[in-house]
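Undergrad: Output the structure for:
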Amino acid sequence: MKSVFKHALPVQEGRRLQGKVAVVTGIGSGIGRACALLFAAQGARVVGCDIDATAAGQTVEDARSQGLALDSLHPCDLTDPAGAARLVDFARERHGGFDVLVNAAAYGAFAWLQEMDYETQWRRTLTGELDIVFLLCKAAWPVLIARGGGSVINFASANAAVALEGSPALAHCAGKGGVLAMTRQLAMEGGPHGIRVNSISPALVETAATRAHMHAQPEFLERALGKMMIRRIGQPEDVAWCALFLASDEAGWITAADVPVDGGATAW
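TA: Prediction:
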């Protein structure tokens, strides 16, 4: 079973984001952390944030021990318009602006419809997966326009396209489906300003949030693997490498796209 949790390409140094400033949210763990470290290793000056100050501080420490440029604002609550504005101001104070925005931070509650509470599970998930993207994009938009354009990377999910048997993901499906649709609209609105907006839709990725669930419910893990053509669970670095491409000038003619980083799970 251990083999299904390995084999991601590790963070490597390079120059693909040399000269760029990237804002990455949710750097304390998972995909946000992997994006922050990879972007910094590839030459970007990274400004991160997380609501978990301890986790964000550890990521900053790890980056600096490797000689990477990473600043962080933490704790930072991006579900509050004031928190989103603070992060944008923080990045402008440090670097005068930014070229890349990676909306990796998210929160989702998982429960079956008849067991789901409206306020603390349904509404909180939509706030933590959909509002959080809207608020930061709204705050960042003037900076990207003044910069002459840039790249925004949002995170949808395989759950926006397919339902996984045994997964009580109703609110998560709704939130990530909204991110998928909002990304297309933002790409249209950003086009005249040189702002590219794309999304990535991962399938099951091993993070602190998913690891315990997978080990506690091996039948769920087996179902997820059964949907994948590449029979292993995704790693945060798998997703970060795709984000690196979308952030770079290599993707200069790509916008309104959704990239499934899912081991083939949504292809059949």
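Undergrad: use CA for all of it now, contacts and neighbours both
TA: Will do.
Undergrad: longest helix anywhere in the protein?
TA: The longest helix of the chain (DSSP state H) is helix 170-190.
Undergrad: Show residues contacting that helix.
TA: 108-113, 121-122, 125-126, 129-130, 133, 154-157, 159-161, 195-199, 255-258 (C-alpha atoms under 8 Å, 6 or more residues apart in numbering).
Undergrad: Let's see that with 7 Å instead.
TA: Here helix 170-190 makes contact (C-alpha atoms under 7 Å, 6 or more residues apart in numbering) with 108, 112-113, 122, 125-126, 129-130, 156-157, 159-160, 196-199, 255-256.
Undergrad: before we move on, what about stretch 59-76?
TA: Against stretch 59-76 from outside (C-alpha under 7 Å, 6+ apart): 27-28, 33, 37, 40-41, 45-53, 56, 83, 87.
Undergrad: For the stretch 101-250 of the chain, which segments count as helices?
TA: 124-126, 132-146, 170-190, 208-216, 218-226, 236-247 (DSSP state H, counting those that start in this stretch).
Undergrad: Of the contacts of stretch 59-76, which belong to strands?
TA: Judged by DSSP state E, the subset of those located in strands is 45-49.
Undergrad: ChimeraX command for the buried members of these?
TA: Restricted to buried positions by 16 or more other C-alpha atoms under 10 Å, the ChimeraX selection for these reads:
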select :45,46,47,48,49
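Undergrad: Distance to Leu244 added to the ones in strands among the contacts of stretch 59-76, as CSV?
TA: Shown next, in CSV, are these (distance: C-alpha to C-alpha, whole Å):
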residue, distance to Leu244
Arg45, 13
Val46, 13
Val47, 15
Gly48, 15
Cys49, 18
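Undergrad: quick one on the thing from earlier: now the angle from the longest helix of the chain to helix 132-146?
TA: Orientation check (axes from the mean of the first three to the mean of the last three C-alpha atoms, to 10 degrees): helix 170-190 against helix 132-146 gives 20 degrees.
Undergrad: what comes up buried for helix 170-190?
TA: Buried, per 16+ other C-alpha under 10 Å, within helix 170-190: 170-180, 182-184, 186-188, 190.
Undergrad: same thing with stretch 132-147?
TA: For stretch 132-147, burial by neighbour count (16+ other C-alpha under 10 Å) applies to 132-137, 139-141, 143-145, 147.
Undergrad: now swap in stretch 76-94 and tell me
TA: In stretch 76-94, counting by 16+ other C-alpha under 10 Å, buried: 76-79, 81, 83-91.
Undergrad: Quickly check those residues for the two that are furthest apart.
TA: Taking C-alpha to C-alpha as the measure, those reach their widest spread between Thr79 and Ala91, a distance of 17.9 Å.
Undergrad: Could you also give me the structure for this next sequence, so I can compare it with the first?
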Amino acid sequence: MTNRLKGKRAVVTGAGRGIGREIARMMVAEGAAVLAVDITAEPLLELQTITPGLTAHPTDLTDEAAVAQLAQAAAGIFDGALDILVNAAGICRFAPLPEMTLPDFQLTLRGEVETAFLASRALWPLLVASGRASVVNFASANAHTALLGLPAIAHTAGKGAVLAMTRQIAMEGGPHGIRANTIAPGFTVTEETAQHLDTPLMAQVRAKCMVDRLGTTTDIGHLAIYLASDESLYVTGADLRIDGGATAW
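TA: Predicted coordinates:
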């Protein structure tokens, strides 16, 4: 299928790398006009040069004032309305509970929960103006199950919060035509996770998968396209796990 997002206006955070970058690229390919957001300018500007229809907007999503400026920019670019918000940005620190510092725990909650909250709140009037908008947030397989060998005390807290917060966004958004759902990926190969491919952790990851491969950013992108499109107009408040069956048993 092509042009599944034709005419739609989207903000995609975390678009500088990994899952967010692939979602931004795929949404443009499906006909959307995309405002791509990340804290680091260089990868965004590189993506902009190779992706007609995409506009780069470097933003620190942990900065309330900067997110307000992002909303102002989006309002100008998209004539006051927004159809799609993908909150794919994230900052995370991993350590076992006894070794997790409070600053790293708080940084993870800011990077995984507050960024989605601030972007959703700032862009809310534009989503309301659309009348038929979709918010796509990111939970994780780790919001549902623990994984032996992964010291994810902060990550599980953050993604569990996003999961719950998204249900409330769906409730509050319903009267305004705003749907909200989470994607909960299992292990997905990105620039950052590739460093773990040859570690003992991978034995645990592969043992949980029902399929004989790992997830890709394109796998996640296909699901994000579905949730952003009019194909999913009856889907809201849902959490869609895309993890090779890892959380099914």
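Undergrad: before we move on, back to that, adding distance to Lys20 of the first structure, write the helices of the stretch 101-250 of the first structure out as CSV.
TA: Shown next, in CSV, are these (distance: least, C-alpha to C-alpha, whole Å):
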stretch, distance to Lys20 of the first structure
helix 124-126, 31
helix 132-146, 12
helix 170-190, 19
helix 208-216, 29
helix 218-226, 37
helix 236-247, 9
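Undergrad: For Arg15 of the first structure, which of the ones you listed is the nearest?
TA: helix 236-247 (11.0 Å).
Undergrad: Show where that closest one falls in the second structure, residue numbers please.
TA: Aligning helix 236-247 of the first structure against the second structure (TM-score structural alignment) gives residues 217-228.
Undergrad: distance from the matching stretch to the first structure after superposition?
TA: Stretch 217-228 of the second structure, aligned to the first structure and superposed, deviates on average by 0.4 Å (mean C-alpha distance after the TM-score superposition for the first structure).
Undergrad: my read is His57 of the second structure is in a strand, agree?
TA: Yes. Under DSSP: H, G, I helix; E, B strand; the rest coil, His57 of the second structure falls within a strand.
Undergrad: Show me what it aligns to in the first structure.
TA: Match for His57 of the second structure (TM-score structural alignment): Leu73.
Undergrad: Just give me the neighbour total for its match.
TA: 20 (other C-alpha atoms under 10 Å).
Undergrad: For Val46 of the first structure, see how far away it is.
TA: 11 Å (C-alpha to C-alpha, to the nearest Å).
Undergrad: Check Val24 of the first structure too.
TA: 7 Å.
Undergrad: Now for those two: what residues contact both?
TA: Residues within reach of Val24 of the first structure and of Val46 at once, by C-alpha under 7 Å, 6+ apart, are Ala36.
Undergrad: Against the second structure, what's the mean shift for stretch 32-41 of the first structure, could you check?
TA: Stretch 32-41 of the first structure sits 0.4 Å off on average (mean C-alpha distance after the TM-score superposition for the first structure).
Undergrad: against the second structure, where does that stretch fall?
TA: The aligned range for stretch 32-41 of the first structure is 20-29, by TM-score structural alignment.
Undergrad: Stretch 181-192 of the first structure too?
TA: The aligned range for stretch 181-192 of the first structure is 164-175, by TM-score structural alignment.
Undergrad: Which of the helices of the stretch 101-250 of the first structure sits closest to Trp268 of the first structure?
TA: Across those, closest to Trp268 of the first structure is helix 218-226 (C-alpha to C-alpha), at 11.1 Å.
Undergrad: buried set for the closest one?
TA: Buried residues in helix 218-226 of the first structure (16+ other C-alpha under 10 Å): 220-221, 224-225.
Undergrad: now swap in stretch 237-248 of the first structure and tell me
TA: 237-241, 243-244, 246-248.
Undergrad: wait, which of the residues you listed is closest to Leu101 of the first structure?
TA: Closest approach to Leu101 of the first structure among these (C-alpha to C-alpha): Ala247, at 8.3 Å.
Undergrad: do you know how far the closest one is from Ile195 of the first structure?
TA: Between Ala247 of the first structure and Ile195 of the first structure the distance, using C-alpha to C-alpha, works out to 11 Å.
Undergrad: hey, what's in contact with both of these two?
TA: Contacts common to Ala247 of the first structure and Ile195, judged by C-alpha under 7 Å, 6+ apart, are Ser151.
Undergrad: Can you check which strand is longest in the second structure?
TA: The second structure, longest strand under DSSP E: strand 178-185.
Undergrad: Can you name the residues in contact with that strand?
TA: By C-alpha under 7 Å, 6+ apart, strand 178-185 of the second structure touches 127-128, 131-141, 163, 166, 169-170, 173, 236-243.
Undergrad: Among those, which ones are in strands?
TA: If you go by DSSP E, the contacts of strand 178-185 of the second structure have 133-138, 239-242 in strands.
Undergrad: who's in contact with the residue most central in space within the second structure?
TA: Computing the C-alpha centroid of the second structure and ranking residues by C-alpha atoms, centre = their mean puts Ala88 first, at 2.2 Å. Contact analysis of Ala88 of the second structure by C-alpha under 7 Å, 6+ apart lists 12-14, 20, 137-138.
Undergrad: Dump these to a markdown table, plus neighbour count.
TA: As requested, the contacts of Ala88 of the second structure are arranged in a markdown table below (neighbours: other C-alpha atoms under 10 Å):
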| residue | neighbour count |
| --- | --- |
| Val12 | 25 |
| Thr13 | 30 |
| Gly14 | 28 |
| Gly20 | 26 |
| Asn137 | 28 |
| Phe138 | 26 |
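Undergrad: ok, those vs Arg4 of the second structure, which is closest?
TA: Val12 (16.5 Å).
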